[in-house]
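# predicted model, plus sequence, below.
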Amino acid sequence: MTLHMDAFLDRVKERGEYENRQEAQRAARVILALLGAHLVGEVRSRLAARLPEDFALILLNPLQSAEPLSPERFVRATAAWIEGATPRTAAWDVGAVLSTVADAAGDDLLQQVLLQLPAGYDLLFGRPEPT
């Protein structure tokens, strides 16, 4: 089930405690562009199909990543792309956006997404793996 743009942004706005949808949208664009660089093939296509169209296109046409970023470097890269962000606020941004993406993906698809990512991303999606 695809979330509509307004519903998606409202969730990100609420979770990120942003003042407005524009801030939520800016964070979502950056984070989905970074995430898209880490995913390939059918998993990326299936995840894109569950996102609002604008965000699906960002996920499918990502920033190029030379190597998979660890969760810590993913947060640092987010901070570098969002004006005025710090690693702490970027971690908040990542959590707000990726937990909303996790909701849209559903558990089965999220498991496949996590298999393509370095260890530790389950925490960024707000879905810690049981140890």
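That came through, no problem. Numbers count the residues shown, from 1 in each chain.
# from here on, just use CA atoms for contacts and neighbour counts.
Fine.
# I'd say Leu63 and Ala33 touch.
Yes. If you go by Cα atoms under 8 Å, Leu63 and Ala33 touch, sitting 5.6 Å apart.
# okay, these two: which has more neighbours?
A count of neighbours by other Cα atoms under 10 Å puts Ala33 above the other of Leu63 and Ala33, at 22 against 16.
# helices and strands around the helix or strand that one falls within, which ones?
In the assignment (DSSP states H and E), Ala33 maps to helix 21-36. Based on contacts counted as 3 or more Cα pairs under 8 Å, 6 or more residues apart in numbering; DSSP states H and E, the elements that helix 21-36 packs against are helix 5-16, helix 53-60, helix 71-81, helix 87-105.
# most neighbours per residue, which of those?
Each of those was scored by mean neighbour count; the highest is helix 87-105, a mean of 21, by mean count of other Cα atoms under 10 Å.
# Glu17: neighbouring residues, count only.
Glu17 has 14 nearby residues by other Cα under 10 Å.
# also this one, for the comparison:
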Amino acid sequence: MTVTTPQPRATIPAPSASLRPAAHETPEGAGWVKLADAVREAGQYATRAEAERVTRVVLRALGAHVTGDERVALAQALPREAAQVMVSQIPAAHAVSAREFVESVATRIEGSTPATARWDAGSVLSVLADRIGEPLTTRVLAQLPQGFALLFGRADLAATA
């Protein structure tokens, strides 16, 4: 009778830091659920599914307009699924106004109007601002044209001509 010695199992390397869930998130997606629930409450959506749908649309739209270090920092501050949705978008070639941003959200949600899209964008982005904190929100807003602050739940105090 021949005895074979068990071979050691190959170890699976730990995911890189960019693929690891945020510290506040479990692998099962609890961070995404908390984000969707916060959006559901802020936007007064009837179901979590509706809040998740709106959150995905707004994050995709935002992902096209946040670049560089702020994009990386924002992705790291979000739950994994939210970060993947946001960074799946190729950055736009030119900046859009807050109005154009809202209009782009309206085109992505069936039956949406500019008024409901503004509500949707504001619901998601104000929750996002609360989640990522003041310093990162300020950095993200510095990249975006005037008018976005209101969507993030902040007063837009820029001087007008």
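Cool, got the structure. Note that the structure is predicted; figures quoted are calculated from it, not measured.
# can you pull the TM-score for these?
Their TM-score after superposition, calculated using TM-score structural alignment, normalised by the length of structure 1, is reported as 0.93; 131 aligned residues with a Cα RMSD of 1.5 Å.
# show me what counts as buried in the helix holding Ala33 of structure 1.
The neighbour-count criterion (16 or more other Cα atoms under 10 Å) identifies 21, 23-25, 27-36 as the buried residues of helix 21-36 of structure 1.
# contacts for stretch 3-23 of structure 1?
When contacts are taken as Cα atoms under 8 Å, 6 or more residues apart in numbering, the neighbours of stretch 3-23 of structure 1 outside the stretch itself are 24-25, 28, 50-53, 92-93, 95-97, 100, 104.
# if we can go back for a sec, of all the helices and strands packed on helix 21-36 of structure 1, which one is nearest Gln116 of structure 1?
Distances from Gln116 of structure 1 to each of the helices and strands packed on helix 21-36 of structure 1 were compared by Cα to Cα, and the smallest falls on helix 71-81, at 12.7 Å.
# centre of the chain versus that closest one, how much separation?
Remark: helix 71-81 of structure 1 is offset 12 Å from the chain centroid, using Cα atoms, centre = their mean, to the nearest Å.
# matching residues in structure 2 for it?
Residue correspondence for helix 71-81 of structure 1 in structure 2, counting by TM-score structural alignment: residues 98-108.
# check the mean deviation of the matching stretch from structure 1.
Overlaying structure 1 shows stretch 98-108 of structure 2 at a mean distance of 0.6 Å from the equivalent residues (mean Cα distance after the TM-score superposition for structure 1).
# residues touching Ala95 of structure 2, list them.
Taking Cα under 8 Å, 6+ apart as the definition, contacts of Ala95 of structure 2 comprise His65, Leu144, Pro145.
# same thing with Glu110 of structure 2?
For Glu110 of structure 2, no residue counts as a contact, taking Cα under 8 Å, 6+ apart as the criterion.
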